[in-house]
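> Dropping the sequence and predicted coords here.
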Amino acid sequence: MKKNSLELKIYKTIFNMLLIVAIVVIGMIAHKYIGENENEKESQDAVEAFSNIDFSEITEESKEQLEYKGYKVIGIVKIPKINIEYPILEIGNIDPESAKEPMKISVIKYWGEKVNDYGNLSLAGHNNKSGTMFGKTKKLSEGDIVELSDLEGKTIQYSIYNIFTTSPNDVNILLPRDEHVREVTLITCTNGNKQRLILKAQEI
């Protein structure tokens, strides 16, 4: 009888511990999704504000002062097929530590030329499970359209011509296929952050 009572206590203790762990995990997941949704709303507000700018009247000095949450805004990336649109943030030096905070709130310029300049512009965004940022880029196919709007008020369409995965250390993805062609490279993590999903697009 005592043995059964002891076993029951052990089972109850284990159950309670598992319940606590489950509550903590659920809380962490909920907190992450709430944070992503809040960032999503704020980034869409930034996109709307950018869209309302009259670029014919804005000065070069004013362009330098366009910011979102303390980071310089250099354009907008829009992908109609998966219904995403984000400010492109420029953060200066690119390293995992300095990119951590801005990538929580929007897409960043990872490497390359100015938005809509000739050559390759590489943009990085998180592969959020909620589908925000670049979380739905896996649904894209060759021929799908990426739109970039710049600080001159110009919007250019790019057609995806190559989709592949590679290692995080592959720097060849940053190189332009042709320096005389406008190109954009979208970068996001995949396979548990062990690889990078790459989408290459060039001006139509």
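Received, thanks.
> From now on I want contacts and neighbour counts done on CA atoms only, so please keep to that.
Fine.
> Can you give me every residue that contacts E48?
For E48, no residue counts as a contact, taking Cα atoms under 8 Å, 6 or more residues apart in numbering as the criterion.
> err, E203, not the other one
Remark: with contacts taken as Cα under 8 Å, 6+ apart, E203 is in contact with 156-159, 181-183.
> Can you tell me which of those has the most neighbours?
Neighbour counts for the contacts of E203 peak at E183, which has 28 neighbours (criterion: other Cα atoms under 10 Å).
> tell me which element the residue lying closest to it once chain neighbours are set aside is part of?
Excluding its sequence neighbours, the residue lying closest to E183 (Cα to Cα, 6 or more residues apart in numbering) is Q202, at 4.2 Å. Take DSSP states H and E as the rule and Q202 turns out to sit in strand 195-203.
> Now do the buried residues in that strand.
Within strand 195-203, the residues that count as buried by 16 or more other Cα atoms under 10 Å are 195-203.
> Next up, a structure to set beside the first:
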Amino acid sequence: MSIGSIKTYGVDLNEKGGFVISAHNFRGRTPFFYPVRNLKDGDLIYISDNLGRKMTYTVYSVSRYVSPEDTSYLVHTEDYHLTIVTCENGGKSRIVVRAHIVE
């Protein structure tokens, strides 16, 4: 996870049911998820799977200062759903971004 993201929970990226990915948010070292802190409702997220299939999601929720013990975002959904989780505040809390697929 120090050089990329990891699937934390859920189905495969191109399946219904919800997909959660996490990555560290290092400032000054491979800031893979550092831009997540700037996402806001309505922003678009583009993701490709290992087969080159591209999906577009639109952000509908950004929660900041989420406790590391809070796992309420690990839920199964009935649609194509993406959740991105990264650390903030020196690792004391998390940013949780939720997005729906654009069809």
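Looks like it came in fine. A quick note: this is a predicted structure, and the numbers were derived from the prediction, not measured.
> Put one on top of the other, what's the TM-score?
Both chains were compared after superposition, and using TM-score structural alignment, normalised by the length of structure 2 their TM-score is 0.87; 100 aligned residues with a Cα RMSD of 1.5 Å.
> one step back: could I get the contacting residues of the residue mapped onto the residue nearest to E183 of structure 1 from structure 2?
Taking TM-score structural alignment as the alignment basis, one finds that Q202 of structure 1 is matched in structure 2 by H100. With contacts defined as Cα under 8 Å, 6+ apart, the neighbours of H100 of structure 2 are 57-60, 79-82.
> now swap in P176 of structure 1 and tell me
Remark: with contacts taken as Cα under 8 Å, 6+ apart, P176 of structure 1 is in contact with 119-120, 183.
> Could you rerun that using 7 Å?
Under the criterion of Cα atoms under 7 Å, 6 or more residues apart in numbering, the neighbours of P176 of structure 1 are 119-120.
> Equivalent analysis for I84 of structure 2, please.
If you count contacts by Cα under 7 Å, 6+ apart, I84 of structure 2 has them with 20-22, 96-98.
> Closest one of those to V75 of structure 2?
V75 of structure 2 has its nearest neighbour among the contacts of I84 of structure 2 in V20, at 9.1 Å by Cα to Cα.
> That closest one pairs with which position in structure 1?
Aligned against structure 1 by TM-score structural alignment, V20 of structure 2 finds its counterpart in S122.
> mind checking how far that match is from G35 of structure 1?
For S122 of structure 1, the distance to G35 of structure 1 (Cα to Cα, to the nearest Å) stands at 25 Å.
> neighbour count winner among these two?
Residue environment comparison for S122 of structure 1 versus G35 gives the larger neighbour count to S122, 24 against 13, counting by other Cα under 10 Å.
> Secondary structure of the more buried one: a helix, I assume?
No - when the secondary structure is assigned by DSSP: H, G, I helix; E, B strand; the rest coil, S122 of structure 1 falls in strand instead of a helix.
> thinking it is in contact with I108, fair?
No - S122 of structure 1 lies out of contact with I108 (Cα atoms under 7 Å); the separation is 8.7 Å.
> where along structure 1 do the helices fall?
Secondary structure of structure 1, counting by DSSP state H: helices at 2-51, 60-64, 96-105.
> May I ask you to name the longest strand in structure 1?
For structure 1, the strand reaching the highest residue count under DSSP state E is reported as strand 155-166.
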